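# Just a sequence and a predicted model for now, questions to come.
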Amino acid sequence: MPRSNGDVQAFETHATDAELDDLRARLAVARLPEAETVAGAASDRWAQGVPRADLVEVVNYWRTDYDWRSFEQRLHRIGQFRTTIDDLGIHFLHRRSARAEATPLILTHGWPGSIAEFIDVIDELADPEDAGAPAFHVVVPSLPGFGYSDKPSSTGWGTEKIAAAWVELMGRLGYRQFLAHGGDWGGNITTVLAGRFPQHVLGIHTLFAEAPPGSTTDGLTAAERQWTEETRDFWRHRAAYAKQQATRPQTIGYSLVDSPVGLLAWILDKFAEWSDTEDSPFERISRDRILDDVTLYWLTRTGASAARIYYESHNSLDPELRVDVPSAITMYPRDIEKSPRPWAEQRYRQIVRWNAPEIGGHFPSLEVPEYFVEDLRAGLAAVLAATR
């Protein structure tokens, strides 16, 4: 377990007016490249990355209309805290349910996400409008190097260490046993949590189900084979960002910390490509929600430090790790990495609910928040039923 020091302290974010003025000034004088050289058809618009016209529109909105203070106020209402674990300050949201029978639940984000991914679902998970729905004491930490958590000053903060820190964090809040959910890096960390700390993790709900190496397509259905082909295509042809951040996070980090437009384009590209949309990510996710996320990266200067999670943990999930606690797994159709159930069963030994919805991509809590909440509740209900 990590070495513990420091108490849990209430925390409030408050960007200075000077910081916000500086952001707007940088946006006003941004130097942009010429437009992309692909045809104007919707199927081609994003072939070279974020189209110039789309970026100009978002930059203008960010500079003139976006309201960071509104997001800050929402964080304050939910409840923010910090604590120090293994000499690193960890920031987290903590929303206790009013219901005595509520179960502790930790939600872990990924990249290029943040705590902003869950801002629209926390209240409903903690105190659902439907009295018959399960309730949770919700904890949403910022990964090391992300948001208002500290930036590690040395190597070592990979997914194994983060998972151990989450156990320590939940223990400090009085939650010796808890449920866990995550997607992207959060899904990886949730898997490690369940595999390494089954005495603390009641069960999990994950959007990430990486199978052990060596799985074959023998016996898979046509749909499952299609999943494997799509995942293979992603890693072969659309994962340059991951290789860059896994090998040279410092180099790309200079641009991400110095240029708000560069940061926006780097992140917006992923929201566009990984969401269940035909063209723009704004078909499902509001500009404000995406800018909440991007502005959080900008104000905390975490473009480089967040990228380093790839350097620390890319392809690092232990091939021998097995998850024996009850697991609910959801594979959204437009996610970037989908595992067939026969493959997932090689690692997750007690799958109590498997769901493959018809809509949704990599960011379901932002794309389809109502469905996300329903699915998460159903999955965790199945997990809790299996523990009784």
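That came in fine, so what should we check first? Numbers count the residues shown, from 1 in each chain.
# Every contact and neighbour count from this point should use C-alpha atoms.
OK.
# What count of nearby residues applies to residue 57?
Here the number of neighbours of residue 57 (other CA atoms under 10 Å) works out to 10.
# and if you look at residue 341?
18.
# do the same with the one 3 residues further on
When neighbours are counted by other CA under 10 Å, residue 344 registers 19.
# Same check on residue 178?
20.
# From what I see, it and residue 104 are in contact.
Yes. Taking contacts as CA atoms under 8 Å, residue 178 lies within contact range of residue 104: 4.9 Å.
# In the longest helix seen in the chain, which of the residues would be classed as buried?
When the chain is parsed with DSSP state H, its longest helix is helix 369-387. For helix 369-387, burial by neighbour count (16 or more other CA atoms under 10 Å) applies to 369, 372-373, 375-384, 386.
# How far off centre is that helix?
The offset between the C-alpha centroid of helix 369-387 and the centroid of the whole chain comes to 18 Å, using CA atoms, centre = their mean, to the nearest Å.
# okay, pairing it with this:
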Amino acid sequence: MTEVLGYQSFCAAGGDIGSGITRYLASLYPSHIRAIHLTDVGILRELLSLKDTEYMTKEEQLYRSRASAWFAEESAYMALQATRPRTLAYALNDSPAGLAAWITEKYVAWSGGDGDLFSHFSPEDILTNISLYWLTDSTETAAAMYRQNARTLPALTTTSVPVGLCCFPSDILPPPKSWVEKHYNLCHWTEMPRGGHFAAMEEPALYAEDVKLFFRTYRSAIG
């Protein structure tokens, strides 16, 4: 953005892995980042590891309870991709049905909250997403990211960069606002009426409008 396109400052937005990248941009290059917009702040492992719960807010305690249930029921994919991505890739690269199941179950579980996949996504969109992995033979490299991230990423440091957050109710683990306020320069908070983890794909109009609304404040400062 700065060296090739010539922007001295810019805003950044992302969700899921994109949220992590965006937060690293703000942490590493705060002088270039005017503001960041997120749909999540990752899994709050620091909150989950706290022993003293006396001063936790009710929403922080609820987050811990939901996280415990999520790890018990939904996190196996993450552990496998972080430890044995190549073994997994041999199986999925040999079976289009297996790859489709591995990917599609996440769309079912993390979107809309009702398990009705095609009320939230078109068959074409789902098949296109699966095809991106199948036709490019990139199952292993995509899964291996989990292994590499766990071993090589530096710790995120705090940043004063303004943060906007829009939370979708069916996302994996929507963060407690009280926690975000304590750890980020939270300037914008939206609780969406519907939508899940794949917000930009599932509810593009809601997502785009919130991004535009938040960044509007910082547009005149970008250059």
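Nice, thanks for sending it over. Values in this document were obtained by computation on a predicted structure and should not be read as measured data.
# gap between the two ends of stretch 92-104 of the first structure?
14 Å (CA to CA, to the nearest Å).
# Could you find the closest non-adjacent residue to the counterpart of residue 117 of the second structure in the first structure?
With TM-score structural alignment defining the correspondence, residue 117 of the second structure maps onto residue 281 in the first structure. Leaving out its chain neighbours, the residue that sits closest to residue 281 of the first structure by CA to CA, 6 or more residues apart in numbering is residue 272, at 4.5 Å.
# which secondary structure elements does the host helix or strand of that neighbour contact?
Assessed by DSSP states H and E, residue 272 of the first structure sits inside helix 260-274. Helix 260-274 of the first structure is packed against helix 17-28, helix 249-258, helix 287-300, with contacts defined by 3 or more CA pairs under 8 Å, 6 or more residues apart in numbering; DSSP states H and E.
# and those helices as CSV, adding mean neighbour count?
Shown next, in CSV, are those (neighbours: other CA atoms under 10 Å):
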stretch, mean neighbour count
helix 17-28, 14
helix 249-258, 18
helix 287-300, 21
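# Quick one: closest of those helices to residue 202 of the first structure.
Distance to residue 202 of the first structure, taken as CA to CA, is lowest for helix 287-300 among those, at 30.1 Å.
# Quick check: the closest one compared with the second structure, mean distance?
Compared with the second structure after fitting, helix 287-300 of the first structure deviates on average by 0.9 Å (mean CA distance after the TM-score superposition for the first structure).
# What's the match for residue 149 of the second structure in the first structure?
By TM-score structural alignment, residue 149 of the second structure lines up with residue 313.
# what about the longest helix in the second structure?
Every helix in the second structure considered (DSSP H), the longest is helix 58-74.
# Buried residues of that one, list them for me.
For helix 58-74 of the second structure, a neighbour-count test (16+ other CA under 10 Å) marks 60-61, 63-64, 67 as buried.
# Please list the residues outside it that contact it.
47-48, 53, 172-179 (CA atoms under 8 Å, 6 or more residues apart in numbering).
# Throw the buried residues of helix 58-74 of the second structure into JSON lines and include distance to residue 164 of the second structure, thanks.
What follows is these, written out as JSON lines (distance: CA to CA, whole Å):
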{"residue": "60", "distance to residue 164 of the second structure": "19"}
{"residue": "61", "distance to residue 164 of the second structure": "23"}
{"residue": "63", "distance to residue 164 of the second structure": "20"}
{"residue": "64", "distance to residue 164 of the second structure": "23"}
{"residue": "67", "distance to residue 164 of the second structure": "23"}
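# Tell me the one of those residues nearest residue 30 of the second structure?
Once CA to CA is applied, the member of the buried residues of helix 58-74 of the second structure that ends up nearest residue 30 of the second structure is residue 60, at 28.0 Å.
# Next, work out how far apart that closest one and residue 221 of the second structure are.
Using CA to CA, we find residue 60 of the second structure at a distance of 35 Å from residue 221 of the second structure.
# next one: residue 5 of the second structure
17 Å.
# and the gap between the match of residue 117 of the second structure and residue 241 of the first structure?
18 Å.
# which of the two has more neighbours?
Neighbour totals were compared for residue 281 of the first structure and residue 241, and residue 281 leads with 21 against 14 (other CA under 10 Å).
# Quick one: residues contacting that one.
Taking CA under 8 Å, 6+ apart as the criterion, residue 281 of the first structure is in contact with 271-273, 275.
# Let's have these in JSON lines, adding neighbour count and distance to residue 260 of the first structure.
Putting these into JSON lines (neighbours: other CA atoms under 10 Å; distance: CA to CA, whole Å) gives the following:
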{"residue": "271", "neighbour count": "23", "distance to residue 260 of the first structure": "16"}
{"residue": "272", "neighbour count": "20", "distance to residue 260 of the first structure": "18"}
{"residue": "273", "neighbour count": "23", "distance to residue 260 of the first structure": "20"}
{"residue": "275", "neighbour count": "28", "distance to residue 260 of the first structure": "22"}
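# For those, which pairs are in contact in the second structure too?
Among the contacts of residue 281 of the first structure, those whose aligned partners also touch in the second structure, counting by both residues aligned by TM-score structural alignment, their matches' CA atoms under 8 Å, are 271-272, 275.
# Which position in the second structure pairs with residue 63 of the first structure?
Aligned partner of residue 63 of the first structure by TM-score structural alignment: none.
# Need the counterpart of residue 46 of the second structure in the first structure.
Taking TM-score structural alignment, residue 46 of the second structure has residue 213 as its aligned residue in the first structure.
# Ok, residue 209 of the second structure next?
That one, residue 209 of the second structure, aligns with residue 374 by TM-score structural alignment.
# Show me which strand runs longest in the first structure.
strand 88-95 (DSSP state E).
# That one corresponds to what range in the second structure?
Going by TM-score structural alignment: strand 88-95 of the first structure matches no residues.
# Going by neighbour count, list what's buried in that strand.
Those would be 88-95, for strand 88-95 of the first structure by 16+ other CA under 10 Å.
# Give me the nearest residue to residue 55 of the first structure, chain neighbours excluded.
residue 265 (7.2 Å).
# Counting neighbours, what do you get for the counterpart of the one you found in the second structure?
Alignment note: residue 265 of the first structure maps to residue 101 in the second structure; criterion TM-score structural alignment. Residue crowding around residue 101 of the second structure was assessed by other CA under 10 Å; the count is 13.
# tell me the SS of residue 55 of the second structure?
coil (DSSP: H, G, I helix; E, B strand; the rest coil).
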